[in-house]
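**Q** sequence and predicted structure, then a few things I'm wondering about:
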Amino acid sequence: MQVVVVDPMQVRLAGQLAASVGPGVLLKCARSADDWHSWLAKADVFVGSKLPAELASRAGSLRLVQVAGAGYEGIALDHLRPGTVVANTFHHGRAIAEYCVMAALALSRQLLVEDRALRGGHWRSVFQDSAAPVHESLAGKTVGLIGYGEIGTHVAELCHALGMRVIAVRRNPATPAAAVDWLGGPQDTARLLAESDVVVVTVPLAEQTRGLLDARMLARMKRSAFLINVARGPVIDERALYQALVDGRIAGAAIDVWWNYPTTGADARPSRLPFGDLPNVLMTPHTSGVTSDVFERRMLDVAANIRALRDGTSLRNVVFRRPTKTPAPSACPTGGIR
């Protein structure tokens, strides 16, 4: 069984992955962007987050696409071989929750602004500068979660520990959520925005969530509120967010997910707009969930599904299965049963 590994972190953990998978599997790990394209024709398993239509169509033997993360919007599902299964993995909830709390604290305390000022020799403190602000604690503030799955659950737990009120909206609000003070459905998003001091966006990217937070919705937020996006860039209207930050319609934002990513190498502007020029923005390159424990646990999930496919046992975390084409029955010339 041949496995093509493209995901950079799984390539980095290739030795551990091979040891966990065991015998009967040939791992082919891509060290560059293009060296794996020719491998797809004989691949049984593809491990990666992006498989465009042209490449998916080449994978005539593919049985499993294993995304080494949660999002699988980069897989051309309609171009996969009939019968191909797509599975994902998680384990990033706690790491991203820690990032969200870190970002909320950094924004509310104007950490980056004070850091830059002091590097230049200016003490931006009320004890030396009468114009310097006095910050507020997060205790007693309200955090609003747009989306309440694995990430939202961990964010709620950590924010409760800080003494914050937690409210959330999700697709199915009928499911109990112990760590939330108030839980609503998508129709309650405007209320959540109006009540929150910190808004955390965690929903997956889909047609119904693309552009979810546009200018009209962002205008519902408090002028003193902060927005943290750890979902996907296009969930928020790019220009509307930039303008809200420029105009002071919201106090600040932490952006970990973007509208533009490098296609090759590590250099690319994350947006067509100059978010980097704004003092009230914290920018990170989609690293909120990048911790060693997350990727080691994901590696174990990837290995488990490869073993399951090899051994003919059940796969875990299946999110899509391409229907198998059933040929139309043809008449038997002899009238018998073939």
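**A** All right, it came through fine.

**Q** every contact and neighbour count from this point should use C-alpha atoms.
**A** Noted.

**Q** the closest residue to E195 other than its chain neighbours and D311, how far apart?
**A** Closest residue to E195 apart from its sequence neighbours, by Cα to Cα, 6 or more residues apart in numbering: T142 at 7.1 Å. In this structure, T142 and D311 are 49 Å apart, going by Cα to Cα, to the nearest Å.

**Q** those two: who's more crowded?
**A** Between T142 and D311, counted using other Cα atoms under 10 Å, T142 has the larger neighbour count: 22 against 10.

**Q** my read: that one touches A194, true?
**A** No. When contacts are counted by Cα atoms under 8 Å, T142 is not listed as touching A194 (10.4 Å).

**Q** show me what contacts the residue nearest to R223 when sequence neighbours are not counted?
**A** Among residues not flanking R223 along the chain, I250 sits closest, at 4.4 Å (Cα to Cα, 6+ apart). I250 is in contact with M221, K222, R223, S224, A225, F226, L227, A244, counting by Cα atoms under 8 Å, 6 or more residues apart in numbering.

**Q** put this beside the first:
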Amino acid sequence: MANTFHHGASIAEHVLMCVLMLSRRVLAADREPRAGRWRHVAVDATLPFGDTLRGRRVGVIGPAELAAMGPQALLVNVARGPVVREEALYEALSAGTIAGAALDVWWAAPPHAPSRLPFHALPNVVMTPHNSGHTEETFAARATEIAANINRLAAGSPLGNVVRAGRARAVPDGPAVESV
């Protein structure tokens, strides 16, 4: 069995886009002109300013630690839905325990609803359907790599990016690594 990669840059760009959208309150700002209103902080002092990323920290945390993140924290999940407890995240977002979340991965897959909780009703959530790595460049690079492996197989040559038994994934041109 072999694996393919190339989605890292696309996912990183998606994460940065979502962090910026949440920090600058793009979802709320987008709703204003769609509703026929032209409101921003220069004409409406009740609206909050957006935040810059300067001085912010990025970290990987465990799912029981949402409260420790703080009220300005943003959570971005592009890994797997269950790495974050669904109920705890919904509660933290609803209560303002954290400022926002970007969810690209979910607790259920189609044809089921992605969550049994109404994340879609929260104004501080960016929701995407597991497409953070879906770019033309990613898919083209994967297709090229798959075609090369098919050619290697037909020629009786060793495959690239072989997944070894008992391993979750291979590292391109490097040793296999244990799953985490």
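**A** Sure thing, it's come through. Bear in mind that the values here come from a model prediction, so they are computed numbers and not experimental data.

**Q** and the residue nearest to E195 of structure 1? What does it align with in structure 2?
**A** Matched by TM-score structural alignment, T142 of structure 1 corresponds to R57 in structure 2.

**Q** residue closest to the middle of structure 2?
**A** Geometric centre of structure 2, nearest residue: V78, 2.9 Å, by Cα atoms, centre = their mean.

**Q** which residues are in contact with the aligned partner of that residue in structure 1?
**A** Aligned by TM-score structural alignment, V78 of structure 2 pairs with V230 of structure 1. V230 of structure 1 sits next to I96, V200, V201, T202, I255, D256, V257, H286, S288 when contact means Cα under 8 Å, 6+ apart.

**Q** how many residues are close by the equivalent of R94 of structure 1 over in structure 2?
**A** Aligned counterpart of R94 of structure 1 in structure 2: A9 (TM-score structural alignment). Around A9 of structure 2 there are 14 other residues, counting by other Cα under 10 Å.

**Q** now do the one 10 residues further on
**A** V19 of structure 2 sits with 22 neighbouring residues when counted by other Cα under 10 Å.

**Q** excluding chain neighbours, what is closest to P262 of structure 1?
**A** Of all residues not flanking P262 of structure 1 in the chain, A268 sits nearest, at 5.0 Å (Cα to Cα, 6+ apart).

**Q** can you tell me how far the one you found is from D256 of structure 1?
**A** A268 of structure 1 is 15 Å from D256 of structure 1, where distance means Cα to Cα.

**Q** now swap in V11 of structure 1 and tell me
**A** For V11 of structure 1 relative to D256 of structure 1 (Cα to Cα), the value is 23 Å.

**Q** go on, G248 of structure 1?
**A** For G248 of structure 1, the distance to D256 of structure 1 - Cα to Cα - is 20 Å.

**Q** with I146 of structure 1 instead?
**A** For I146 of structure 1, the distance to D256 of structure 1 equals 16 Å [Cα to Cα].

**Q** who has more neighbours, the two?
**A** Neighbours per residue, other Cα under 10 Å: of I146 of structure 1 and D256, the larger number sits with I146, 26 against 23.

**Q** surely the more buried one and V201 touch.
**A** Yes. I146 of structure 1 lies in contact with V201 (Cα under 8 Å); the separation is 4.9 Å.

**Q** show the contacting residues for the equivalent of A147 of structure 2 over in structure 1.
**A** By TM-score structural alignment, A147 of structure 2 lines up with A303 in structure 1. A303 of structure 1 makes contacts with L17, A18, S20, V21, as judged by Cα under 8 Å, 6+ apart.

**Q** contacts only, for the second one.
**A** The reference is to A18 of structure 1. Neighbouring residues of A18 of structure 1 by Cα under 8 Å, 6+ apart: L27, A303.

**Q** can you map out the strands along structure 2?
**A** Ranges of strands within structure 2 are 74-77, 100-103, 125-127, based on DSSP state E.

**Q** select, out of these, the one closest to L22 of structure 2.
**A** Among these, strand 100-103 comes nearest to L22 of structure 2, with 6.4 Å by Cα to Cα.

**Q** now that closest one: how far from the chain's centre is it?
**A** Between the mean C-alpha point of strand 100-103 of structure 2 and the mean C-alpha point of its chain there is a distance of 8 Å (Cα atoms, centre = their mean, to the nearest Å).

**Q** alignment lookup: V281 of structure 1 to structure 2.
**A** Residue pairing (TM-score structural alignment): V281 of structure 1 is matched to V125 of structure 2.

**Q** kindly report the same for A240 of structure 1.
**A** Aligning on TM-score structural alignment places A240 of structure 1 opposite A88 in structure 2.

**Q** could you measure from that match over to L75 of structure 2?
**A** For A88 of structure 2, the distance to L75 of structure 2 equals 12 Å [Cα to Cα].

**Q** what about the two, which has more around it?
**A** Neighbour tally, A88 of structure 2 and L75, criterion other Cα under 10 Å: the higher count belongs to L75, 25 against 15.

**Q** which residue ranges of structure 2 form helices?
**A** 8-23, 26-34, 66-69, 86-95, 136-155 (DSSP state H).

**Q** turn those into CSV, including distance to G166 of structure 2.
**A** Formatted as CSV, these follow (distance: least, Cα to Cα, whole Å):
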stretch, distance to G166 of structure 2
helix 8-23, 23
helix 26-34, 43
helix 66-69, 32
helix 86-95, 29
helix 136-155, 21
